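Trainee: Got a sequence here, can you model it:
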Amino acid sequence: MKKKNQSLKQVIYLVVVSGLGILMIYPLLWMVMSSFKESNTIFTTAGQLIPSKFIFDNYVNGWKGFAKVGFDTFFKNSLFISVTATVGTVLSSSLVAYGFARGRFWGRKALLVAMLLSMMLPAQVLMIPQYLWYQKLGWVGTYYPLIAPYFFAIQGFFVYLMMNFIEGIPNELYEAARIDGCSFYGIYARIILPLITPALITGGIFSFIWRWDDFLSALLYVNDSSKYPVSLALKLFSDPGSSSDYGAMFAMATLSILPIMLIFIFLQKYLVEGISTSGLKG
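Mentor: Okay, here's the model as predicted:
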């Protein structure tokens, strides 16, 4: 009876989890399947998941882009913004995290509390002051607001993630490096960075995904359509004043999630390792 009850519980658990999984992934499947339908039939056959006839014109039309700007240009723009901002985030956050974890200086606790409080501050609160600041710097209309701030560890989440990871490194390694004559920054470059690789990769994955999906920042600061990232270029397919090419929009949206899926597939083990070990103490 006990084995039967356990088996029944497992079956119920699998059914519930599978149902929730299908419910969560259904909108994504609907988008992918809709990219193979004719644009004028997408919403009239919304209840039909599998297209009666698969067409690939949406991908061809969507890839052509707008105003002689191909959609490959938008992908290049997104890739440039995401990669550059991610490199800045990883390097600056790891350095600041190392200072918090191993440095001892006046005001350390106050700065640490301020960093933690910044994680609780809604981004909308900073939107207007940041825009005015960037406008005075002459950065509006460029990529600088989308890239430059991330070289100064403005996201406390990554600092906190890497700081916990660094604090989990045994002090004996740190002390041994100091005895061998390694400087404070030498220890960071030669000891800390190689040991926190999982945290660096985890932070890089999150940063890349957030920058790739960032729509609001691009909407605020980029006003040249040839400089649009993918997240902003997708809205060009929708024109409430005339007609909207939803088929092409869904096709390009499907392509836009491929980089994120590939990163998750190939770097999943580092993501799990970085999250599961960041809170452990050595």
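
Trainee: switch to C-alpha atoms for all contacts and neighbour counts from now on
Mentor: Will do.

Trainee: Just the element for the closest residue to Ile187 other than its chain neighbours, please.
Mentor: Excluding the flanking residues, the one nearest Ile187 by Cα to Cα, 6 or more residues apart in numbering is Ala177, at 6.6 Å. Assigned by DSSP states H and E, Ala177 belongs to helix 171-179.

Trainee: Can you give the distance of that helix from its chain's centre?
Mentor: Remark: helix 171-179 is offset 35 Å from the chain centroid, using Cα atoms, centre = their mean, to the nearest Å.

Trainee: now the other sequence, so there's something to compare against:
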Amino acid sequence: MILAGRRFIYHAFVIAFGLVMIYPILWTLASSFKPESEIFAHSGSLIPSSLEWKNYVNGWAGFGGTTFGTFFSNSLIITVVVLLGTIVSSSVVAYGFARLRFWLRSFLFACLMITLMLPSQVTMIPQYILFHDLGWVNTFLPLTIPHFIGGSPFFIFLLVQFFRGIPRELDEAAVIDGCNSYSIFYRVVLPLTKPALVTVAIFSFMWTWDDFLGPLIYLNNPKLYTVSLGLRMFSDPSSLSHWGYMFAMSVLSLLPQFIVFLFFQKNIVEGIATTGLKG
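Mentor: Below you'll find the model as predicted:
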């Protein structure tokens, strides 16, 4: 009886906590179907008095001839390019730190770890000046090209820990078979790093898709806007805000992340759980 009571309390607490966590998403979904006047008038209710499908239709129509499909396409292009650049550059740099011996390796890795503690605001202005001088402002280049150069410190650290868990005997066996460092990386180490690479890809996808500050700084043309900037255009404190349209497009903008998480959540857990384990 005591054990059953503890299980009941535990499950009741977990369910209650889960409902609290998921309530904002449910409220957003419900508000996307509510009439404009009802969204904040009955803010606690999750059941709309009538289904306003026009919130989705008018929200997708966008602004000034630029539909929300354009914003989705721009976000998808940027996200895919950033994802590829992050995987390639971060895995190469991580392999060098984890498996190669070179001068100042420990010092450079320490510098890499220090950059994790630097606020992004520290480098924001120098980066903008650099990209402005290069003529990259109002293009996708400053949002994508840097990810092909040097990789991301967080992902490099994650991959370094994973690479160190792969037995070095595999490298030695590959050397005997005539492989050099590049062949060992592509043919031996990289195929064994699939869980970590999937984890990097998923986090890179989610963080890039959600990014608001980067596009806000570098993009000025509405036809280049991403989903995050498109959602902001529905809110205008100086005049009228279309909250129904905003919530409708917010729901659609969440779908890619939900799909990615549902299909790859096993890989996320596996990649994080095995990172840093020694073989």
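
Trainee: so the helix or strand that comes right after the helix holding Ala177 of structure 1 corresponds to what in structure 2?
Mentor: With elements assigned by DSSP H and E, the helix or strand that comes after helix 171-179 of structure 1 is helix 184-187. Alignment note (TM-score structural alignment): helix 184-187 of structure 1 is matched to residues 181-184 of structure 2.

Trainee: close enough to count as contact, the residue nearest to Ile187 of structure 1 and Tyr185?
Mentor: No: if you go by Cα atoms under 8 Å, Ala177 of structure 1 and Tyr185 don't touch, sitting 11.1 Å apart.

Trainee: how near is the residue nearest to Ile187 of structure 1 to Ile260 of structure 1?
Mentor: 38 Å (Cα to Cα, to the nearest Å).

Trainee: Ala177 and Tyr185 of structure 1: which is more packed in?
Mentor: Ala177 (17 against 13; other Cα atoms under 10 Å).

Trainee: ok so, going back, the helix holding Ala177 of structure 1 vs structure 2, average offset?
Mentor: Following the fit onto structure 2, the mean deviation recorded for helix 171-179 of structure 1 is 0.8 Å by mean Cα distance after the TM-score superposition for structure 1.

Trainee: Same question for stretch 156-163 of structure 1.
Mentor: Relative to structure 2, stretch 156-163 of structure 1 is 0.7 Å off (mean Cα distance after the TM-score superposition for structure 1).

Trainee: Please identify the nearest residue in space to the corresponding residue of structure 1 for Asp210 of structure 2, excluding sequence neighbours.
Mentor: Aligning on TM-score structural alignment places Asp210 of structure 2 opposite Asp213 in structure 1. Leaving out its chain neighbours, the residue that sits closest to Asp213 of structure 1 by Cα to Cα, 6+ apart is Ser231, at 5.9 Å.

Trainee: Which helix or which strand is home to that neighbour?
Mentor: With DSSP H and E as the test, Ser231 of structure 1 turns up in helix 230-233.

Trainee: So what touches that helix?
Mentor: Outside helix 230-233 of structure 1, the residues within contact range by Cα atoms under 8 Å, 6 or more residues apart in numbering are 71, 74-75, 77-78, 212-215, 218-219, 225, 256.

Trainee: are any of those buried, and which?
Mentor: Phe71, Phe74, Phe75, Asn77, Ser78, Trp212, Asp213, Asp214, Phe215, Ala218, Ser256 (16 or more other Cα atoms under 10 Å).

Trainee: Specify which member of those residues is nearest to Val140 of structure 1.
Mentor: Ala218 (10.2 Å; Cα to Cα).

Trainee: How much space separates Gln48 of structure 1 from Phe250 of structure 1?
Mentor: 16 Å.

Trainee: Which one of these two is surrounded by more residues?
Mentor: Between Gln48 of structure 1 and Phe250, Phe250 has the larger neighbour count (other Cα under 10 Å), namely 25 against 13.
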